[in-house]
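Q: Next come a sequence and a model predicted from it.
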Amino acid sequence: MTSEKTFDAQSLICVECGCPIEKLFKIFSNGASRLAICKYCKKDVDKYVEYDAMALFVDLLLHKAAAYRHWLFNSQVNFHWRLTAIGCLSDAYARHYNTNLSVSGQNDYFKLELRYYYYFIISTILFILSFQLMYRIVVYLPTLTTYKQRDRKIVVRGLLLANFGKLFILCAAIWGRIPTSERSDLELSTVYLYMISLLVICSNAEAIMVLLESSYIMAICITVSVMIIKNCIGFLLERVIPLDAFERFMLSLS
């Protein structure tokens, strides 16, 4: 059984149908307990409370809505801020890694460090802007439509946790350096990074679908639109604040 703390009854839902429930377990007179049965879909309200954490993680990778409902509503996860920090660091490393691969004979480690700081600032700004945009869509869209209105704390946690796929950038940094006879390190790494980007888009769409109780097509449209805006702003940021100007400014301070 997972070691996560359960929420209060007001936020509990059935992971199969998404309907609100009063409790996860039914307690019998002899002290025994078993999973409660949802009165709407007649299934166990949350099978994941008896699952191992790794089994839950696999279902999250498979984008099962039930796993996301458990993660967002029926479990207390308090590492979403740490996950966000690691995600920003990983995203910055991916940007720096791709740029660094195209540079041959680079021995100035101080400049390489400055480059990482530059891309970390860019990645953090882009994450804040994209998160704010997605948060406001999820919070205010239900006021204009029939989509489900959620508690804002759950929305924040859900949108932050949905970026867990960025952690795989660390794996891409390791395995992307493996040389092959057919393709270069840069090409191999790019494939990994595109796959990770697709995973992040799909996980964000799944989280939005669960939060709003919308169709998957609508969730994909919201996610892709935000990602396009994010990439456009990133393109403009790198033109307004070019890397060379940032390096000269930082070197002038040293």
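A: Sure thing, it's come through.
Q: CA only for contacts and neighbour counts going forward, please
A: Will do.
Q: What distance do you get for the spatially most central residue of the chain to Met209?
A: Geometric centre of the chain, nearest residue: Asn163, 1.0 Å, by Cα atoms, centre = their mean. Separation of Asn163 from Met209 (Cα to Cα, to the nearest Å): 15 Å.
Q: With Val224 instead?
A: Taken as Cα to Cα, the span from Val224 to Met209 is 13 Å.
Q: just Arg82 next, same as before
A: Computed as Cα to Cα, the Arg82 to Met209 distance reads 24 Å.
Q: Looking at these two, which has the bigger crowd around it?
A: Met209 (23 against 11; other Cα atoms under 10 Å).
Q: list the helices and strands whichever helix or strand the more buried one is part of packs on?
A: Element membership for Met209, per DSSP states H and E: helix 185-212. Applying 3 or more Cα pairs under 8 Å, 6 or more residues apart in numbering; DSSP states H and E, we find helix 185-212 packed against helix 65-69, helix 80-101, helix 109-144, helix 152-161, helix 168-175, helix 216-240.
Q: isn't Gln10 right up against Glu22?
A: Yes. Applying Cα atoms under 8 Å, one finds Gln10 in contact with Glu22, separated by 7.3 Å.
Q: Between those two, which is the more surrounded one?
A: Here Gln10 and Glu22 are compared on neighbour count by other Cα under 10 Å; more neighbours surround Glu22, at 14 against 11.
Q: and the more buried one, that's in a helix?
A: No. The assignment for Glu22, made by DSSP: H, G, I helix; E, B strand; the rest coil, is coil rather than a helix.
Q: ok, second structure coming up, stack it against the first:
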Amino acid sequence: MYSCINCDAEVEELYRRYSPSVLKVLKCKRCGNLADKYIEYDPVIVLVDLVLLEKPAYRHLLYNSNFQSYWKLMIVLLLSETFRVWPTSDSSKNFDSNDFKTTSFEVERSFYILLAYTGISLGAFVVAVIISTEIRWFITGKTPDKYKASHLVRALIVGGCAKLLGLLGLVWQHVAHDSYYGLIHGYTMLYMLTAYSVVCESGRRDSLLGLAAGLLAHKYVSSWLSSFTQELNATSI
């Protein structure tokens, strides 16, 4: 089953192909609009609407498109976030530049450790969001018909794409890193709120409550891993 990008109703068909070059997009029986206008659109236009936080574009991507490389997108997000944090991390500043062999080994090792920490923190975020959402469905007893935990994971991965803008800061070498990354985090929240509301069919307030547990878990795990690393370095010295 597919989904109407306008009213989110289930539809059996999105289009009918009468010949290799003739395709007719079908209308939704509930709202009377085209079930998915993006079928005839260029992917660049879909990407632009995703950036503009248009819910129909998210429904098209999550329910009606053939995109399945979410795991590749997740790896790109992990690497980009690690590259963004790595130059400013404490582990990359405490090496002796005179010892090239030791320094290169330690720098590479610190990158992989930071990559693992980033994966654990983001994993904690996703798990906490899923658990809090399932608890909310259990309490209210109103689970959306199309809701699946796998769809929510995909939505969170898509929502995290806004963090890729952080790589521009490394290229442009911004002076005001805090304000720049603050804007990126704010836009990422809007991205995730939109994706979450599409999957869970909820308003922005309920979506924010659903993401709050994930944000708290991410912050707690990140702080714990940072303190654990500092204690480990202190004991090794």
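A: Perfect, I can see it now. Please read all numbers here as calculations on a predicted model, not as lab measurements.
Q: Give me the TM-score for these two chains.
A: Scored by TM-score structural alignment, normalised by the length of the second structure, the superposition of the two chains gives a TM-score of 0.84; 229 aligned residues with a Cα RMSD of 2.9 Å.
Q: one step back: name the residues of the helix holding Met209 of the first structure that are buried.
A: Within helix 185-212 of the first structure, the residues scored as buried using 16 or more other Cα atoms under 10 Å are 186, 188-189, 192-193, 195-197, 199-212.
Q: check contacts around the residue lying closest to Val46 of the second structure once chain neighbours are set aside.
A: Leaving aside its chain neighbours, Val46 of the second structure sits nearest to Ala57 (6.1 Å; criterion: Cα to Cα, 6 or more residues apart in numbering). For Ala57 of the second structure, the contacting residues are 5, 38, 46, 49-50, by Cα atoms under 8 Å, 6 or more residues apart in numbering.
Q: Nearest to Arg17 of the second structure, out of the residues you listed: which one, please.
A: Of all the contacts of Ala57 of the second structure, Arg17 of the second structure sits closest to Tyr38, with 15.5 Å by Cα to Cα.
Q: Wasn't the closest one part of a strand?
A: No. Counting by three-state DSSP, Tyr38 of the second structure is located in no strand; its state is helix.
Q: ok, the equivalent of it over in the first structure - how many residues close by?
A: In the first structure, the residue matched to Tyr38 of the second structure (TM-score structural alignment) is Tyr48. Neighbour count for Tyr48 of the first structure, taken as other Cα under 10 Å: 22.
Q: separation between Tyr48 of the first structure and Cys19 of the first structure?
A: With Cα to Cα as the criterion, Tyr48 of the first structure and Cys19 of the first structure are 16 Å apart.
Q: excluding its backbone neighbours, what's nearest Leu170 of the second structure?
A: Closest to Leu170 of the second structure by Cα to Cα, 6+ apart is Arg84, at 7.0 Å.
Q: hang on, isn't that neighbour packed against Leu167?
A: Yes. Using Cα under 8 Å, Arg84 of the second structure is in contact with Leu167, at 6.3 Å.
Q: Give me the common contacts of the two.
A: With Cα under 8 Å, 6+ apart, Arg84 of the second structure and Leu167 have no common neighbours.
Q: what about the two, which has more around it?
A: Using other Cα under 10 Å as the criterion, Arg84 of the second structure and Leu167 rank with Arg84 on top: 20 against 14.
Q: Mind telling me what the more buried one corresponds to in the first structure?
A: Counting by TM-score structural alignment, the partner of Arg84 of the second structure is Ala94.
Q: repeat for Thr194 of the second structure
A: Under TM-score structural alignment, Thr194 of the second structure pairs with Glu206 in the first structure.
Q: quick one: its match from Tyr119 of the first structure, how far?
A: Glu206 of the first structure is 28 Å from Tyr119 of the first structure, by Cα to Cα.
Q: And Thr84 of the first structure, by the same measure?
A: Counting by Cα to Cα, the gap from Thr84 of the first structure to Tyr119 of the first structure is 16 Å.
Q: Same check on Val58 of the first structure?
A: The gap separating Val58 of the first structure from Tyr119 of the first structure is 31 Å, by Cα to Cα.
Q: and if you look at Ala32 of the first structure?
A: Applying Cα to Cα to Ala32 of the first structure and Tyr119 of the first structure gives a distance of 55 Å.
Q: between these two, which one's more packed in?
A: Taking neighbours as other Cα under 10 Å, Ala32 of the first structure and Tyr119 compare with Tyr119 leading, 21 against 9.
Q: Which residue is the nearest non-sequential neighbour of that one?
A: Counting by Cα to Cα, 6+ apart, the residue nearest Tyr119 of the first structure is Ala92, at 5.0 Å.
Q: residues contacting the one you found?
A: Counting by Cα under 8 Å, 6+ apart, Ala92 of the first structure touches 116, 119-120, 122-123.
Q: likewise Leu61 of the first structure?
A: Ser203.
Q: Translate it into the numbering of the second structure.
A: When the second structure is aligned by TM-score structural alignment, the residue opposite Leu61 of the first structure is Val51.
Q: Cool, thanks, signing off.
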